[in-house]
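Peer 1: Generate a structure from the sequence data that follows.
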Amino acid sequence: MKETYTVEDLQFLMSQLRNPDGGCPWDLKQTFSSIVPSTIEEAYEVAEAIELEDFEHLHEELGDLLFQVIFYAQLGREQGHFDFSRIVDTLVRKLVRRHPHVFPSGDLHGDNQTREIDEQQVKANWELIKAAEREAKGEQGTLDGVAAGLPALTRAAKLQKRASQVGFDWPEIDGVLAKVEEEVRELREAIASGNSEHSREELGDLLFSCVNVARHLNEDPEAALRQCNRKFQQRFGAVESALKQRNLQPSDVSLEELDQLWEEAKK
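Peer 2: The predicted structure is shown next:
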């Protein structure tokens, strides 16, 4: 057994898992579409490890995510679409192109003299280069190219950011908060009307406005909600623990008592 395995070893392992002669039955039946849920799950596990500063396990989670890329590369090679080397080549070329202040020659190993540039200029140049890339792909609209498969909160933030870059934005957060209050009123009216379709539409408008608040605070709405989810889970766990000491379940007590235990957990 080797002391340290490499990316090449990982690629070879993947080819053996997909080998029709003696490979893994589960891996052999997978397709591009079938492993997408695993890819999303692994990406979130990486995000969670970082947010919890669980660096002891982060390298393992990153490995799981890398395996997803290797899996797609194997499928691409088998079907004649692309292979791992093409993935790497395309990525390096794109990053060189998007960092002209670091690679002004346009060549990774060329005669590069790094230029002095601040972070805001880097971001501005990055967006200009990405806009040119989108135009080259035939994406003409400001919002073209924002992946429809993104989590809804993340996609909302990206759509809002794109619109903001062309001036469609509130100048101050006060206007955003006022919009949230307006959407709450409209949701109340929709609920009172008894029209479920209208209520769902107004709920979406409210969530979209809340994402805008996060964007104006320079916060990731997905990360904020994940943190809130963890907090809720911890507090509800404390409520259940307090009840368990009395041999009770949440369903055994009144809402008022649950609320009292909740307030104690918050403290």
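
Peer 1: from here on, contacts and neighbour counts on C-alpha atoms
Peer 2: Will do.

Peer 1: Grab the nearest non-local neighbour of Q249.
Peer 2: Excluding its sequence neighbours, the residue lying closest to Q249 (Cα to Cα, 6 or more residues apart in numbering) is L243, at 6.1 Å.

Peer 1: surely that neighbour meets S251?
Peer 2: No: counting by Cα atoms under 8 Å, S251 is not a contact partner of L243; they are 10.2 Å apart.

Peer 1: any idea how far A156 is from the residue nearest to Q249?
Peer 2: Distance of L243 to A156, computed by Cα to Cα, to the nearest Å: 40 Å.

Peer 1: go on, R115?
Peer 2: In this structure, R115 and A156 are 35 Å apart, going by Cα to Cα.

Peer 1: Please apply the same query to E56.
Peer 2: Note on E56: its distance to A156, by Cα to Cα, is 33 Å.

Peer 1: Can you name every helix or strand that the strand or helix carrying D259 contacts?
Peer 2: Here D259, judged by DSSP states H and E, is contained in helix 255-266. If you count contacts as 3 or more Cα pairs under 8 Å, 6 or more residues apart in numbering; DSSP states H and E, helix 255-266 packs onto helix 221-244.

Peer 1: this one next, for a side-by-side:
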Amino acid sequence: MEKQFNDLPGRRQEQLMAFDRLLTIMDELREQCPWDRKQTMDTLRHLTIEETYELSDAILENDLPEIKKELGDVLLHIVFYAKIGSEQADDAVRFDIKDVLNGISEKLISRHPHIYGDFVAEDEEAVKQNWEKLKLKEGNKSVLGGVPASLPALVKAMRIQEKARGVGFDWDEKQQVWNKVEEELQEFKENFDIEKHEVIDQKEAEGEFGDLLFSLVNYSRFVDINPETALERTNKKFIRRFQYLEEASNADGKALSDMTLTEMDAYWNKAKTLGV
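Peer 2: Predicted coordinates for the structure are as follows:
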């Protein structure tokens, strides 16, 4: 028996009313606003990607007010896509937000038999491995088939390795992985004439560098470091310190184009000392 609205706790009623308000606004905008009426799934796609990255930035900065704002933007896009889906003429492909919500609910129930069935999962790893097995039973032809082709390469490497691990294809010990990192580093170095500082074979060097990065991503999993997050935090740190270098040198009447690397390093090291 499904729950009735009035039987729900007050907080849940407030949440559903807020969601209903958004759906109503979406209906009105789609009907009355020239811009909203013109949008398609294709025109929204790049905007959705942008909103997702803005949410990611807010999460990295641990900016909760901004996270709340960006979650709203992402939710709007989900509602927008569902609205467009409900307008399709073909009954076979038409869907609305109810279908989206029911679909993900059924998927979650199906993928969590340790909660909604009789499967026993003692730890997180058991859950992950069973998840991949269930996806294969659902019709996926490959364990790696669910990795989006357009993912950034670093994120994609992490997801590929996680999915392979889900079916047991992985190293046993992190020392084995680190040995692989050192092996790949040596193979990369072999593509250079160290004395002349020249690449011997550019294509081969690129391939070995890719192998080195892949092995480093592999090792990061074994020490519980997300490589995408780690690199992005380093990017942000570099930006902060470089901008300090620009501002501090400018305040001293110096132009970066006229400074030596040693002079710039002095500002850079001061930024580090100040915790920038």
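
Peer 1: And the TM-score between them?
Peer 2: Taking TM-score structural alignment, normalised by the length of structure 1 as the basis, the two superposed chains have a TM-score of 0.81; 250 aligned residues with a Cα RMSD of 2.7 Å.

Peer 1: Next, count neighbours for the counterpart of I97 of structure 2 in structure 1.
Peer 2: Per TM-score structural alignment, the equivalent position to I97 of structure 2 in structure 1 is F84. For F84 of structure 1, the count of nearby residues is 17 (other Cα atoms under 10 Å).

Peer 1: out of L243 and A156 of structure 1, which sits in the busier spot?
Peer 2: Using other Cα under 10 Å as the criterion, L243 of structure 1 and A156 rank with A156 on top: 20 against 17.

Peer 1: Go ahead and confirm that one touches F208.
Peer 2: Yes: assessed by Cα under 8 Å, A156 of structure 1 is found in contact with F208 at 6.5 Å.

Peer 1: Just give me the neighbour total for the residue mapped onto F236 of structure 1 from structure 2.
Peer 2: In structure 2, F236 of structure 1 lines up with F242, judged by TM-score structural alignment. By other Cα under 10 Å, 17 other residues sit near F242 of structure 2.

Peer 1: give me the number of residues near F209 of structure 2?
Peer 2: Residues near F209 of structure 2, counting by other Cα under 10 Å, number 18.

Peer 1: Kindly report the same for R235 of structure 1.
Peer 2: Residues near R235 of structure 1, counting by other Cα under 10 Å, number 19.

Peer 1: Check R94 of structure 2 too.
Peer 2: Close neighbours of R94 of structure 2, defined as other Cα under 10 Å, add up to 15.

Peer 1: what's the spacing between it and F188 of structure 2?
Peer 2: From R94 of structure 2 over to F188 of structure 2 (counting by Cα to Cα), the distance is 52 Å.

Peer 1: same thing with Q161 of structure 2?
Peer 2: 21 Å.

Peer 1: residues touching Y219 of structure 2, list them.
Peer 2: Shown in contact with Y219 of structure 2 (Cα atoms under 8 Å, 6 or more residues apart in numbering): 174, 177-178, 181.

Peer 1: List which of those residues are still in contact in structure 1.
Peer 2: Contacts conserved in structure 1 for the contacts of Y219 of structure 2, using both residues aligned by TM-score structural alignment, their matches' Cα atoms under 8 Å: 174, 177-178.

Peer 1: Can I get these in a markdown table including distance to Q202 of structure 2, neighbour count and secondary structure?
Peer 2: As requested, the kept ones among the contacts of Y219 of structure 2 are arranged in a markdown table below (distance: Cα to Cα, whole Å; neighbours: other Cα atoms under 10 Å; DSSP: H, G, I helix; E, B strand; the rest coil):
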| residue | distance to Q202 of structure 2 | neighbour count | secondary structure |
| --- | --- | --- | --- |
| K174 | 30 | 15 | helix |
| V177 | 26 | 21 | helix |
| W178 | 25 | 17 | helix |
